[in-house]
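Participant: below are the sequence and a predicted model; questions follow.
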Amino acid sequence: MSVKHGLLALLERGPMYGYQLRAAFEESTGGTWPLNIGQVYTTLSRLERDELVRALPEGEGGQRSYEITGAGRAELALWFATPVSRGDRPRDELAIKLALALTTPGVDARAVLQTQRTATMRGLQELTRLKSRSAAPGDLAWRLVLDSMLFQAEAEVRWLDHCEASLSRYAAPPEPVPVAPEEEPSEEGARR
């Protein structure tokens, strides 16, 4: 998800200023995607430049709220109607890290796998604890985000299992160590 579309979706609820948008964004994602307030205001400036939002007059507290425009609603509707393709997602750092571990001399790829598995399992346990604590019906958005993170962690564990099995199956066998041929007894040793 882009911050741009996240802010547009939040502004569809009604006008908000930067700090409100930041808090609502973090609440909507269950705190899994913290935003820097500078990123919020930079994005708002771009949205305003592109006429997707408009700044409202300053309020009593000196805060400038923003509201979504018709063009912003059209952009948001298009975003919701367009599926997310695998190519639109960020590169998978873990897959790249493992590929490099396999091809970098002196790196123990199995240790890299095991370190990641341990961290992923810890994360999975924490997510499971969080899920058991959030049972309120109003928490559906947070529960869905949490479920997504759980499924991703479970898939990562399965992928790590697959990688480990592949390493065992396809890893080059160790180079044979040359063994010195046995010496034949000398003539002197044969006479004795």
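Facilitator: Yep, that arrived. Numbers count the residues shown, from 1 in each chain.
Participant: rest of the way, CA atoms for contacts and neighbours
Facilitator: Fine.
Participant: helix or strand right after the lengthiest helix in the chain?
Facilitator: Identified as the longest helix of the chain according to DSSP state H is helix 140-170. Toward the C-terminal end, the helix or strand that comes next after helix 140-170 (DSSP states H and E) is helix 187-191.
Participant: which secondary structure state is assigned to A55?
Facilitator: strand (DSSP: H, G, I helix; E, B strand; the rest coil).
Participant: that one: what's its closest spatial neighbour, skipping adjacent residues?
Facilitator: Spatially, and ignoring its direct neighbours in sequence, A55 is nearest to Y66 (4.4 Å; CA to CA, 6 or more residues apart in numbering).
Participant: and the helix or strand that neighbour falls within, what does it pack against?
Facilitator: For Y66, the host element (DSSP H and E) is strand 64-68. On a contact count with 3 or more CA pairs under 8 Å, 6 or more residues apart in numbering; DSSP states H and E, strand 64-68 meets helix 3-11, strand 53-58.
Participant: another one to put next to it:
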Amino acid sequence: MSIRHGLLALLERGPRHGSRLRTEFEARTGGAWPLGIGQVRTALARLERDGTVVREGVDEAGHVLYALTEAGRAELRAWFARPVEPASPPRDELAVKLALAVGAPCADVREVVEAQRRHVTQALHEHVRQRAEVLSGAPGGPERIARLLVLEQRICGAEAEVRWLDHCEARVLRLTRAAEAAE
């Protein structure tokens, strides 16, 4: 996802200034992608240059307000309609770490797996706690739903990582035993 499309999505709800866009972006994504105000300003300048947003005056505090143009709406609709392609090739530091730990004299793959499992399990518990907190709160609008979607993606990702780590541990154990039996 680009910051560009995130800002266009927020501007669809009406004119906003840069600081408000930054705050709303982080609130909607649950902090999954923190933005600096400089990133927002740069993105807004490019969006304006490309004709997808226009300046629409200033608010009472003197902040420049930006509004979506028809070209911006069209780009936003096209972005929502396009499936997300995974990065290619995917670069997963954990997969690389485990692959390099195999046969490394200073590493025990099972210890690497266990340390990662503890870390991911702790993160999983925190995500579940946060989800319960959001669900127990007062009914909310799009921000609440957006927060839940982000938390549930994190929960599913952590659960998948734990399953994969279990698989890795079992695979390493089987192969180690087979190698020892062959000796």
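Facilitator: Yep, it's here. The structure displayed is predicted, hence computed values, not measured ones.
Participant: on that earlier part again, mean distance between the strand holding Y66 of the first structure and the second structure after superposition?
Facilitator: Superposing on the second structure and averaging over aligned pairs (mean CA distance after the TM-score superposition for the first structure), strand 64-68 of the first structure comes out at 1.0 Å.
Participant: next: stretch 117-132 of the first structure.
Facilitator: Mean deviation for stretch 117-132 of the first structure: 0.8 Å (mean CA distance after the TM-score superposition for the first structure).
Participant: contacting residues around that stretch?
Facilitator: With CA atoms under 8 Å, 6 or more residues apart in numbering as the test, stretch 117-132 of the first structure has contacts from 143, 146-147, 149-150, 153-154, 156-157, 160.
Participant: just the buried residues from these, in ChimeraX please.
Facilitator: Applying 16 or more other CA atoms under 10 Å to the contacts of stretch 117-132 of the first structure, the buried members can be selected in ChimeraX as follows:
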select :143,146,149,150,153,154,156,157,160
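Participant: out of the contacts of stretch 117-132 of the first structure, which one sits closest to G31 of the first structure?
Facilitator: L146 (10.3 Å; CA to CA).
Participant: quick one, what contacts the closest one?
Facilitator: Applying CA under 8 Å, 6+ apart to L146 of the first structure gives the contacts 30, 127, 131.
Participant: what does G72 of the first structure give?
Facilitator: G72 of the first structure sits in contact with 8, 51-53, where contact means CA under 8 Å, 6+ apart.
Participant: okay, which residue is most central for the second structure?
Facilitator: Computing the C-alpha centroid of the second structure and ranking residues by CA atoms, centre = their mean puts A32 first, at 4.5 Å.
Participant: give the contact list for that residue.
Facilitator: So A32 of the second structure contacts 26, 150 (CA under 8 Å, 6+ apart).
Participant: in stretch 50-66 of the first structure, which residues are buried?
Facilitator: Buried residues in stretch 50-66 of the first structure, counted by 16+ other CA under 10 Å: 52-55, 65-66.
Participant: need the contacts of L146 of the first structure in TSV with distance to Q116 of the first structure and neighbour count, can you?
Facilitator: TSV is the format used below for those (distance: CA to CA, whole Å; neighbours: other CA atoms under 10 Å):
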residue	distance to Q116 of the first structure	neighbour count
G30	24	17
L127	16	17
K131	22	16
